[in-house]
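1. No letters, just coordinates:
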């Protein structure tokens, strides 16, 4: 095999982009994600500018998480009942309207923090309905064997936006203020709406006749009880995020261990950018993800690499706490960032494969609800980790809290492998039709 052929096989699999509907959604996602990140930065910045209180900024966690959980679960139920194109059109329009309202309140000079928080909550509700619907429709427009590649491409865009958006916002804010950031977000969302309008009708196979209620949400969880492989795809992610996501400690680690100023600085920025940067690099070189057949085993190994990367980062923090000169501290900071980038690369591969498992193995009339659970787990796990790591660090210090969390992650997935061997054994066949059959069998 030539070097060119090997490189082609290593980089991201772009075959899903040959499908026009997916290509339009993906390209729109690039534009929209950067715009969305501008609002993500602008909202807490405006709240702090208006109040001077980090306590009010902290309320964005509550006002964001509650609608994300409620509407993530119920939005998935809606996506399993109504035409998914219609759900996307309504939720995308809702995102446009809320972004426009953010722009309007800023343009009018609003300083009422509760208005901002309520707008943020409504926006998160529309986002929570939109996300599981977008994920649930992929198996309707792409063959099963391209789902890992498609999910990897989408997650790479998301992580790249998580890096580029704050950088752009940081540069723009001193010159433009909040109003322009909200305006750009509003305009970019029309690109996504255009891609959604061009989708075909996407009715749900086997949808019930009644409008879904709480019973429908519960039925989604009941479905998981009889699908151990799908259930474990959530459990292993929760273990990884709850035990080994030390982002709440980054400000303290940057200041106390790596000598950065208390208000931020280079060390602070590097720590926060490390995992998303690793995820982007992992996404760029994700060609192997499409070829992976032993998906359960690959997910376990990816989470093990994630846990090991966080554990090694914790060890660099411990060494930095005893460093005697700035050069050693800088070297340890570089090593710590490298270990977290490796963890980020492993995490994006794990997430892409786990989402593909849900899309391929679940029945069409429960895909939306399972993707809703996926959205809640992905968003909720790190927030639980913030609380646990913050409390643990107050007792044992940041180095032990980080290293211990990584080790607990390794122990947790080892127990999962022993208790649910069917997850480790889960495989797919890389030919089109057999892939679906193999997925269904493995899930049961």
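-> Everything's here; your move. Remember, it's a predicted structure, so these values are computed and weren't measured experimentally. Numbers count the residues shown, from 1 in each chain.
2. CA only for contacts and neighbour counts going forward, please
-> OK.
3. so which strand or helix has the spatially closest residue to residue 251 that is not a sequence neighbour?
-> Excluding the flanking residues, the one nearest residue 251 by C-alpha to C-alpha, 6 or more residues apart in numbering is residue 268, at 6.0 Å. For residue 268, the host element (DSSP states H and E) is helix 266-284.
4. try residue 139
-> With DSSP H and E as the criterion, residue 139 is inside helix 113-141.
5. any idea which helix or strand comes after that helix?
-> Next element after helix 113-141 (DSSP H and E): helix 147-197.
6. Let me know the helix or strand that residue 383 is in.
-> helix 364-396.
7. here comes the other one, which I'd like you to weigh against the first:
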């Protein structure tokens, strides 16, 4: 594992706090759906809460990204972390009082999405100020490792703790974890906004942002993003991998009808869903094998093509163990893809606009998988899961090749040539 960024005290404090938040601050991801289903007896309520969370997170990421370019990013992170801690405290209070109120739960879910979206955008803009450009790939690898480890360990712990301590205690643990994160953010150095670098195009800077409507600042970010061919190519490759190569919506049908799984879920379905994050985590543990490389564009494009290939093989796999093995590899190559996509984006964006670009990227990457689920669901219903998954993989490879040919700058991208 490439631990070089951990030698930087400010980043190390932030990373250790993120470990605590990824596990002890992720219990609500399981507790909220569990409580909603218990109160309503309806999965529709759980689905509605996911929609509320996604919508508020996207809006907040765009809004928070604009704020991150106009104010001290440390202060914004403190406010957002404090709001998220208050949201978890509210969840704890309503559980302790046994309110059993769906509107209250939905309001708190919205508060969670609003806080988390701002945190994601501000954090993405803050890390490049703490870590030099040549360590961004390693820093993003460490962050992704924590995120995926938390998505595995957190729900497992929460599932085991619910019968023992109850939902309220889980919300309280989330609150305490966020307070630890807030303390780590408080100890960061000030991160005031910077003026655009000389000679680099694009709107931005604290003075340009002062007094302007947030929507106008958000649109500035989108205009800047669309004016940079490299950033557009990054988005196109990422969307190809998520939209064409995102077969998750077809896993239940694949598990039941192709691999003989039980109706409504079972071991086969669990294996399909668990294989991908297991691959991400495994490769994250040996990230030092590739994060020191400088040909970031080659690695990102190659990983995207490899992901498309694994998706094709999942659709063709005759047995569950083979599909699981392929998804394990797929998780690993997607770790490489996301690590270098973010490193290229952060290094190629002027600091005066990093918040807005991060917010725009979050909105796109959060929406991409939802579009992919919709397309795969429709294609699977029309042609069957195997055909839909395999064709999605082929389209991923074709789309990535087309983007690379149209924007050769992506393939040639070399981290050593970036001027800070």
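-> Yep, it's here. Remember, predicted model here, so these are calculated numbers, not experimental data.
8. Drop the TM-score for these two in here.
-> Between these two chains, after superposing, the TM-score reads 0.94 (TM-score structural alignment, normalised by the length of structure 2); 408 aligned residues with a C-alpha RMSD of 1.4 Å.
9. Structure 2: matching residues for the helix holding residue 383 of structure 1?
-> Following TM-score structural alignment, the partner segment of helix 364-396 of structure 1 in structure 2 covers residues 351-383.
10. Flag every buried residue along the matching stretch.
-> 351-363, 365-373, 375-377, 379-380 (16 or more other C-alpha atoms under 10 Å).
11. mind checking which helix or strand the spatially closest residue to residue 226 of structure 2 that is not a sequence neighbour is in?
-> With sequence-adjacent residues excluded and distances taken as C-alpha to C-alpha, 6+ apart, residue 226 of structure 2 is closest to residue 232, at 6.0 Å. Taking DSSP H and E as the definition, residue 232 of structure 2 sits inside helix 229-239.
12. What's residue 48 of structure 1 aligned with over in structure 2?
-> Using TM-score structural alignment, residue 48 of structure 1 pairs with residue 37 in structure 2.
13. helices or strands next to the helix or strand where that match lies in the packing?
-> In this assignment (DSSP H and E), residue 37 of structure 2 forms part of helix 28-40. Other elements packing on helix 28-40 of structure 2 under the criterion 3 or more C-alpha pairs under 8 Å, 6 or more residues apart in numbering; DSSP states H and E are helix 43-68, helix 102-130, helix 136-165, helix 167-186.
14. I'd like the ones you listed as CSV, with mean neighbour count and distance to residue 237 of structure 2 appended.
-> Compiled in CSV, the helices and strands packed on helix 28-40 of structure 2 are given as follows (neighbours: other C-alpha atoms under 10 Å; distance: least, C-alpha to C-alpha, whole Å):
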stretch, mean neighbour count, distance to residue 237 of structure 2
helix 43-68, 22, 20
helix 102-130, 22, 20
helix 136-165, 19, 18
helix 167-186, 22, 33
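15. out of these, nearest to residue 386 of structure 2?
-> helix 43-68 (26.0 Å; C-alpha to C-alpha).
16. just the angle between that closest one and helix 354-383, please?
-> On the basis of axes from the mean of the first three to the mean of the last three C-alpha atoms, to 10 degrees, helix 43-68 of structure 2 is oriented at 150 degrees to helix 354-383.
17. just checking, next helix/strand downstream of helix 43-68 of structure 2?
-> By DSSP H and E, the next helix or strand past helix 43-68 of structure 2 is helix 73-96.
18. Tell me the counterpart of residue 407 of structure 1 in structure 2.
-> Per TM-score structural alignment, residue 407 of structure 1 is aligned with residue 394.
19. mind checking how far its match is from residue 306 of structure 2?
-> 11 Å (C-alpha to C-alpha, to the nearest Å).
20. Looking at these two, which one has more neighbours?
-> residue 306 (21 against 18; other C-alpha atoms under 10 Å).
21. need the contact list for residue 56 of structure 2.
-> 110, 111, 113, 114, 117 (C-alpha atoms under 8 Å, 6 or more residues apart in numbering).
22. Tell me the counterpart of residue 85 of structure 2 in structure 1.
-> By TM-score structural alignment, residue 85 of structure 2 lines up with residue 96.
23. And residue 109 of structure 2, by the same measure?
-> By TM-score structural alignment, residue 109 of structure 2 lines up with residue 120.
24. check contacts around its match.
-> 43, 60, 63, 64.
25. Is the last one in contact with residue 118, as I believe?
-> Which is residue 64 of structure 1. No - the criterion here is C-alpha atoms under 8 Å, and residue 64 of structure 1 misses it with residue 118 at 9.3 Å.
26. Now tell me what touches stretch 383-402 of structure 2 from outside.
-> With C-alpha under 8 Å, 6+ apart, stretch 383-402 of structure 2 has contacts from 236-237, 240-241, 244-247, 250, 253-254, 301, 304-305, 307-316, 376, 379-380.
27. Among the residues you listed, name the buried ones.
-> Applying 16+ other C-alpha under 10 Å to the contacts of stretch 383-402 of structure 2 flags 236-237, 240-241, 244-247, 250, 253-254, 301, 304-305, 307-315, 376, 379-380 as buried.
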